[in-house]
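Undergrad: structure, please.
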Amino acid sequence: MPLAPLFDPLAAGRPMRVAAFLSGSGTNIRRLIEHREKLATGGRTAPFEIIFLFSDRSDGHCAGEKIALENGLPYFSFDIRSFHAKRSLKRSVGTAEGLAARKEYDRVAKRLVDAFEIDVIALGGYMSYITLEKCVNVHPADLSITLPGGSRKYVGDDAVRDAILAGETRLRSSTLWTDEGVDSGPLLMVSEPLDVHLPVPVEDLVHNEERLLQVVDAHQEELKEIGDWKIFPLTIEMIAEGRFSMDENGKVHVDGSPVPEGFRGSTRA
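TA: Reported below is the predicted structural model:
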């Protein structure tokens, strides 16, 4: 079965061009920039370049402008809340009207992506549903875990909370090649595990919302460090090297071999 690389460096004849999208603190994007700089040391050529940063917030609550300034990169923002408010629309894409509005909003970013000849969009804490293609997202859950019907068990904004309440003893982060669903695209990489440590039995946390939130937040922050910050840069690097590919059925391969539960090799980033 023929395989199509997510990016072919030999055919391109140049490093992969990446646009970094973010909404908040931008820690994943910082780690991506740092990783690229590390790859470019000692006279080496990094396999990818970060071309510009884009944010869906223009209200001063996104670190994108600061990160771009510190690294000499172009920065663009288009506030999605203002976009919807001016049109008296809700941000939900659950309706035909909402999805059409999101596609209209995304046309601005699409023009930038086309103008800068971007190969891959790196979604590092980008909190808006996106209709553009060729995006890599990072998610704070092991997306190889499924329900009996085959759908993914821990998706959406409350994935860490859901996993803890379900009694999972270990948490992982995942990277994925996005599709039209929510956390439903082809699974690329899964991180090393973070052990769950609860101060009280999970049955007690259910009845103490404040303490539950503290536990969830603490685990999510730690998971960023050992999960997101490792596999997100490494996924971009491996795509840029031509190591990730897909067959005609949308199944992911690494170095020509299928990885149905995500690549789980070295997380040296």
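Undergrad: from here on, contacts and neighbour counts on C-alpha atoms
TA: Will do.
Undergrad: what sits against residue 52?
TA: 18-20, 68, 73-76 (CA atoms under 8 Å, 6 or more residues apart in numbering).
Undergrad: and the residues you listed, which are buried?
TA: Taking 16 or more other CA atoms under 10 Å as the criterion, what is buried in the contacts of residue 52 is 18-20, 68, 75-76.
Undergrad: a markdown table for these, including distance to residue 198 and secondary structure?
TA: Output for those, formatted as a markdown table (distance: CA to CA, whole Å; DSSP: H, G, I helix; E, B strand; the rest coil):
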| residue | distance to residue 198 | secondary structure |
| --- | --- | --- |
| 18 | 39 | strand |
| 19 | 38 | strand |
| 20 | 35 | strand |
| 68 | 38 | helix |
| 75 | 41 | strand |
| 76 | 41 | strand |
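Undergrad: now render these as JSON lines, adding distance to residue 255.
TA: Below are those laid out as JSON lines (distance: CA to CA, whole Å):
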{"residue": "18", "distance to residue 255": "21"}
{"residue": "19", "distance to residue 255": "24"}
{"residue": "20", "distance to residue 255": "25"}
{"residue": "68", "distance to residue 255": "33"}
{"residue": "75", "distance to residue 255": "34"}
{"residue": "76", "distance to residue 255": "35"}
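Undergrad: please give me the structure for this one as well, since I'd like to look at both together:
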Amino acid sequence: MPDTCDVVVLLSGTGSNLQALINSVEPENSPVKIRAVISNREDAYGLQRAKDAGIDTHVLDHTAFEGREAFDAALIEVIDTFNPQLVVLAGFMRILSANFVRHYQGRLLNIHPSLLPKYKGLHTHQRALEAGDSEHGCSVHFVTEELDGGPLVVQAVIAIESDDSPHSLAQRVHTQEHLIYPLAVRWFAEGRLSLDEQGALLDGQLLAASGHLIRT
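TA: The predicted model follows:
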């Protein structure tokens, strides 16, 4: 059995990307071990998904803290009890402090529902349609202090259809998220993916600014 990479997942909502990660982990031969799932919302359905899979869960309510720095310091304490090699943001609806990001530099991944650097922030599907784009998709990236701005690892590109709505586009992008996020996590767990001063590296080679592109 390969050496395992211990992973902690942070989420705030339904946890569909967590479920994709859970489904991708084969107990006998996967290098990925999801040690814990942590949420800032006790009603997040992703916690139930974790419990169903026998994964430790923890709730840390951000409203109980005076400010972002205090919450993030407490969050670091909880995460570090599991000593993870990788922290995965899977719909964690919090802007992270610089101290938090620096603490996990090079071992913090996020997924965003656009082809970054386009459409950082919210309402990405609506914005892509309003702009008249022909393509849309999702991006996995290392997290840096710039919001949705870290080096790209992998992007999935889909064509925008003439009859697409924000809802239909979101559904098709979600399908791609559930493919590329487990892929990026596995690359990291296998020691193939890393971050240095130049950017994201895959198999020792610097990835292009757009990351590894997958077109469907």
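Undergrad: report the TM-score for the pair.
TA: Remark: TM-score between the superposed chains equals 0.88 [TM-score structural alignment, normalised by the length of the second structure]; 207 aligned residues with a CA RMSD of 2.0 Å.
Undergrad: with respect to residue 110 of the first structure, which of the buried ones among the contacts of residue 52 of the first structure is nearest?
TA: The closest of those to residue 110 of the first structure turns out to be residue 19 (CA to CA; 10.9 Å).
Undergrad: distance of that closest one relative to residue 209 of the first structure?
TA: Counting by CA to CA, to the nearest Å, the separation of residue 19 of the first structure from residue 209 of the first structure is 38 Å.
Undergrad: how many residues are close by the aligned residue in the second structure for residue 78 of the first structure?
TA: The alignment partner of residue 78 of the first structure in the second structure, by TM-score structural alignment, is residue 60. The criterion is other CA atoms under 10 Å. On that basis, residue 60 of the second structure has 17 neighbouring residues.
Undergrad: chain neighbours aside, what residue packs nearest to the most centrally placed residue in the first structure?
TA: For the first structure, the residue nearest the mean C-alpha position is residue 137 (1.9 Å; CA atoms, centre = their mean). Of all residues beyond its chain neighbours, the one nearest residue 137 of the first structure is residue 123 (4.9 Å), with distances taken as CA to CA, 6 or more residues apart in numbering.
Undergrad: ok, now which ones touch the residue opposite the one you found in the second structure once aligned?
TA: Residue pairing (TM-score structural alignment): residue 123 of the first structure is matched to residue 89 of the second structure. Contacts for residue 89 of the second structure were tallied using CA under 8 Å, 6+ apart; they are 9-11, 108-111.
Undergrad: in CSV, list those residues along with secondary structure and distance to residue 38 of the second structure.
TA: Formatted as CSV, those follow (DSSP: H, G, I helix; E, B strand; the rest coil; distance: CA to CA, whole Å):
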residue, secondary structure, distance to residue 38 of the second structure
9, strand, 6
10, strand, 5
11, strand, 6
108, strand, 14
109, strand, 15
110, strand, 15
111, strand, 17
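Undergrad: and of these, the nearest to residue 197 of the second structure?
TA: Nearest to residue 197 of the second structure among these: residue 108, at 15.1 Å, using CA to CA.
Undergrad: number of residues surrounding the equivalent of the closest one over in the first structure?
TA: Residue correspondence to the first structure (TM-score structural alignment): residue 108 of the second structure is matched to residue 135. Per other CA under 10 Å, the neighbour tally for residue 135 of the first structure reads 21.
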